[in-house]
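Q: just the structure for this:
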Amino acid sequence: MTETMTAGAATLDERAAVAFMSSLPTVRWDDIETAAEVTEQIARRIGDDRALLRALVDRVRRTPELRQKCECHALDDKIVIWDAPERGLRIRLRLANTDQYERVHNHRYSFTAYILSGAYQHTLYATDQPLDETADVSRFWPYFIREEPAGRCITLDHEQLHTTITEPETISLMIQSPARKQRAFMIRRSDGQVWWRQGAADESAERRAEVQMSDQRFEHWVSRLEAIGVL
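A: Got it, this is the predicted structure:
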């Protein structure tokens, strides 16, 4: 990392925040171990600098291409604070909702998550079956179970099956790779229901409207991030 990556600031305006983010290195996600090292440094630098993180969140309000990527889902919401897929850097806040249930899933992208507040109950799974509508929920076997507390970084390949059960309002800074596949597999452990998560480009207009974060919800999260001490 450059010297800029290690310098803190008491206050930061939008221009300085953008200049810093533009200086971040490109991440080569085809080497997951190297990507983990680089993205952990980036995640900790951003997540530990409240002034920088606040400037980036404030900027989302005035940046339509980021604001339209902010979404609400059943288990968590997201605020996208930087999007440079050509450099392997989509960076967002993952904001856990109160309701949680266990779903074994993978992702369309590889990612690093830096837990800023709260904790994950994290389980990795293996299976010996195709990931399709015929998947049997009893044939996903946990082989790694660990609590991931605030302050920990984890990096997962897009093919890895896992679950994360979070405490309410667990906040994570996530850095994700460009999409590696068109859809991600999900199966609910309680009843075996299978579905897929697609990218925005493959979703209907109705689905996009359904998940779009409202201004009221955005401001709710800004207030909560301030109260929790993330901003």
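
Q: could you use CA atoms for every contact and neighbour count after this?
A: Noted.

Q: any idea how far residue 219 lies from residue 165?
A: Distance from residue 219 to residue 165, counting by Cα to Cα, to the nearest Å: 25 Å.

Q: swap in residue 89?
A: For residue 89, the distance to residue 165 equals 25 Å [Cα to Cα].

Q: out of those two, which sits in the busier spot?
A: Neighbour totals were compared for residue 89 and residue 165, and residue 89 leads with 25 against 19 (other Cα atoms under 10 Å).

Q: right, and that one touches residue 111 too?
A: No. Applying Cα atoms under 8 Å, one finds residue 89 not in contact with residue 111, separated by 9.6 Å.

Q: now residue 81: which helix or strand?
A: Residue 81 is located in strand 76-84, with elements delineated by DSSP states H and E.

Q: against which helices or strands is that strand packed?
A: helix 50-61, helix 64-67, strand 71-72, strand 89-96 (3 or more Cα pairs under 8 Å, 6 or more residues apart in numbering; DSSP states H and E).

Q: swap the cut-off to 10 Å and go again
A: Contact here means 3 or more Cα pairs under 10 Å, 6 or more residues apart in numbering; DSSP states H and E; on that basis strand 76-84 packs against helix 14-22, helix 50-61, helix 64-67, strand 71-72, strand 89-96, strand 171-176, helix 215-228.

Q: can I get these in a markdown table with distance to residue 153?
A: Converted to a markdown table, these look like this (distance: least, Cα to Cα, whole Å):
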| stretch | distance to residue 153 |
| --- | --- |
| helix 14-22 | 20 |
| helix 50-61 | 17 |
| helix 64-67 | 24 |
| strand 71-72 | 23 |
| strand 89-96 | 13 |
| strand 171-176 | 9 |
| helix 215-228 | 19 |
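
Q: which of the ones you listed has the highest mean neighbour count?
A: Ranked by mean neighbour count, these are led by strand 171-176 with a mean of 27 (mean count of other Cα atoms under 10 Å).

Q: can you name the next helix or strand after it?
A: Remark: after strand 171-176, the chain's next helix or strand is strand 183-188, criterion DSSP H and E.

Q: next, the angle strand 183-188 makes with the helix or strand following that following strand.
A: Next helix or strand after strand 183-188 toward the C-terminus (DSSP H and E): strand 194-198. Counting by axes from the mean of the first three to the mean of the last three Cα atoms, to 10 degrees, strand 194-198 lies at 150 degrees to strand 183-188.

Q: and this one, please, so the two structures can be compared:
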Amino acid sequence: MANKLAAGNWKMNGTTAQLAEIDALHKAHPDPSVDILICPPATLLSRLSDATKDSAIATGAQDCHAHNSGAHTGDISAEMVKDAGGSYVILGHSERRTDHGETDAIVQAKTQAALDAGLIAVVCIGETEAERDAGTTLDVLGTQLAGSLPDGIDGNTVVVAYEPVWAIGTGRVPTLEQIAEAHDFMRKTLADRFGSAADDIALLYGGSVKPGNASEIFATSNVDGALVGGASLKAADFTGIITALENA
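A: Now for the predicted structure:
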């Protein structure tokens, strides 16, 4: 069975003052029964890793390059993430796919680099509003899973996050039936490819998750946690989501 994971993606938010939220989060969950992950901007990764080293909170990056080093100005490698104290990295987020033109092949190469460096990859997939309206959601998810994941993965190396693009930061949330359909499809698709190893791969839902809707989302079939954006920036908000996951 997959571990439960509450993951916070701070995106391009946060300076040193934001680290105070980590102290508050640790005090609220000194001994959590679920895994907690914070992925801050790269500028805070090392300091956040230092701040959480004696806690149950893991840290990660929001992206990494497919190569270990080289002439890639502005990028960071998976080995650099590891060196900075990170143990996870988010890959293939829709904002990277859209804003930076990342294809499934690029995401797969980055995922392999993360695995080679000993990181756990949080690989994101999800459909646009147009794809949802066209009825091609499951086709899109199947294509992204096939193209974004390398061979030989399991629950110790990869987490998959389903984030419908039209629900990210909009306040819109799919119906519970839509979430269940997507997560059940992902589990079956992963099982068809990876066999019993798929049972241990955590499937996260992301897209306007808040304390007020977290409990019903976590009660949905094959939802093992959440990848949370804005609501992870404040400990008071993220705590409500973590508590809902602990009680699921």
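
Q: now the TM-score, please.
A: Once superposed, chain against chain, the TM-score is 0.26 (TM-score structural alignment, normalised by the length of structure 1); 98 aligned residues with a Cα RMSD of 5.6 Å.

Q: and residue 33 of structure 1, which of the helices and strands packed on strand 76-84 of structure 1 is closest to it?
A: strand 171-176 (14.0 Å; Cα to Cα).

Q: now do the closest one: which elements does it pack against?
A: Packing partners of strand 171-176 of structure 1 (3+ Cα pairs under 10 Å, 6+ apart): helix 32-47, strand 76-84, strand 89-96, strand 111-117, strand 119-127, strand 153-156.

Q: how about the shortest one, which residues are buried there?
A: The reference is to strand 153-156 of structure 1. Using 16 or more other Cα atoms under 10 Å as the test for burial, strand 153-156 of structure 1 gives 153, 155, 156.

Q: give me the contacts around that strand.
A: Under the contact criterion Cα atoms under 10 Å, 6 or more residues apart in numbering, strand 153-156 of structure 1 has outside partners 32-33, 35-37, 39-41, 43-44, 106-107, 109-116, 124, 148, 162, 172-176.

Q: with adjacent residues omitted, what lies nearest to residue 147 of structure 1?
A: Excluding the flanking residues, the one nearest residue 147 of structure 1 by Cα to Cα, 6 or more residues apart in numbering is residue 121, at 4.6 Å.

Q: show the contacting residues for that neighbour.
A: Residue 121 of structure 1 neighbours (Cα under 10 Å, 6+ apart): 145, 146, 147, 148, 149, 163, 164, 165, 166, 167.

Q: name the element the third one belongs to?
A: According to DSSP H and E, residue 147 of structure 1 maps onto strand 140-149.

Q: quick one: the strands in structure 2?
A: In structure 2, the strands defined using DSSP state E lie at 5-9, 35-39, 57-61, 88-91, 120-125, 158-162, 203-205, 225-228.

Q: now tabulate the ones you listed in CSV and tack on distance to residue 144 of structure 2 and mean neighbour count.
A: Converted to CSV, these look like this (distance: least, Cα to Cα, whole Å; neighbours: other Cα atoms under 10 Å):
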stretch, distance to residue 144 of structure 2, mean neighbour count
strand 5-9, 21, 24
strand 35-39, 22, 22
strand 57-61, 21, 27
strand 88-91, 12, 27
strand 120-125, 6, 26
strand 158-162, 11, 26
strand 203-205, 14, 29
strand 225-228, 18, 28
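
Q: among the ones you listed, which comes closest to residue 146 of structure 2?
A: Closest to residue 146 of structure 2 of these, according to Cα to Cα: strand 120-125, at 10.8 Å.

Q: for the closest one, name the packing helices and strands.
A: Right, strand 120-125 of structure 2 is packed against strand 57-61, strand 88-91, helix 94-99, helix 104-116, helix 137-148, strand 158-162, strand 203-205 by 3+ Cα pairs under 10 Å, 6+ apart.

Q: biggest helix in structure 2 by residues?
A: helix 176-194 (DSSP state H).

Q: list the buried residues in that helix.
A: The neighbour-count check on helix 176-194 of structure 2 (16+ other Cα under 10 Å) flags 179, 180, 181, 182, 183, 184, 185, 186, 187, 189, 190 as buried.

Q: tell me the angle it makes with helix 137-148.
A: 40 degrees.

Q: is it correct that residue 111 of structure 1 is in contact with residue 90?
A: Yes. Residue 111 of structure 1 is within contact range of residue 90, at 9.4 Å (criterion: Cα atoms under 10 Å).

Q: deepest in the core, which of the helices and strands packed on strand 171-176 of structure 1 is it.
A: With neighbours defined as mean count of other Cα under 10 Å, these peak in mean count at strand 111-117, which reaches a mean of 25.

Q: nearest to residue 206 of structure 1, out of the helices and strands packed on strand 76-84 of structure 1?
A: strand 71-72 (13.5 Å).

Q: which secondary structure elements does the closest one contact?
A: Contacts defined by 3+ Cα pairs under 10 Å, 6+ apart place strand 71-72 of structure 1 against strand 76-84, helix 205-211, helix 215-228.

Q: in TSV, list the ones you listed along with distance to residue 186 of structure 1.
A: Formatted as TSV, those follow (distance: least, Cα to Cα, whole Å):
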stretch	distance to residue 186 of structure 1
strand 76-84	15
helix 205-211	17
helix 215-228	26
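
Q: which stretch among the ones you listed comes nearest residue 188 of structure 1?
A: Among these, strand 76-84 comes nearest to residue 188 of structure 1, with 15.7 Å by Cα to Cα.

Q: okay, the angle between that closest one and strand 171-176?
A: Inter-element angle recorded for strand 76-84 of structure 1 and strand 171-176: 40 degrees (by the same axes, to 10 degrees).

Q: closest to residue 198 of structure 1 out of the helices and strands packed on strand 76-84 of structure 1?
A: Residue 198 of structure 1 sits nearest to strand 71-72 of all those, at 13.4 Å, using Cα to Cα.

Q: surely residue 42 of structure 1 meets residue 176?
A: No. Between residue 42 of structure 1 and residue 176 there is no contact under Cα under 10 Å: 11.8 Å.

Q: shared neighbours, the two?
A: Counting by Cα under 10 Å, 6+ apart, the shared contacts of residue 42 of structure 1 and residue 176 are 89, 91, 112.

Q: now the first one: how far from residue 42 of structure 1?
A: The spacing between residue 89 of structure 1 and residue 42 of structure 1, counted by Cα to Cα, is 10 Å.
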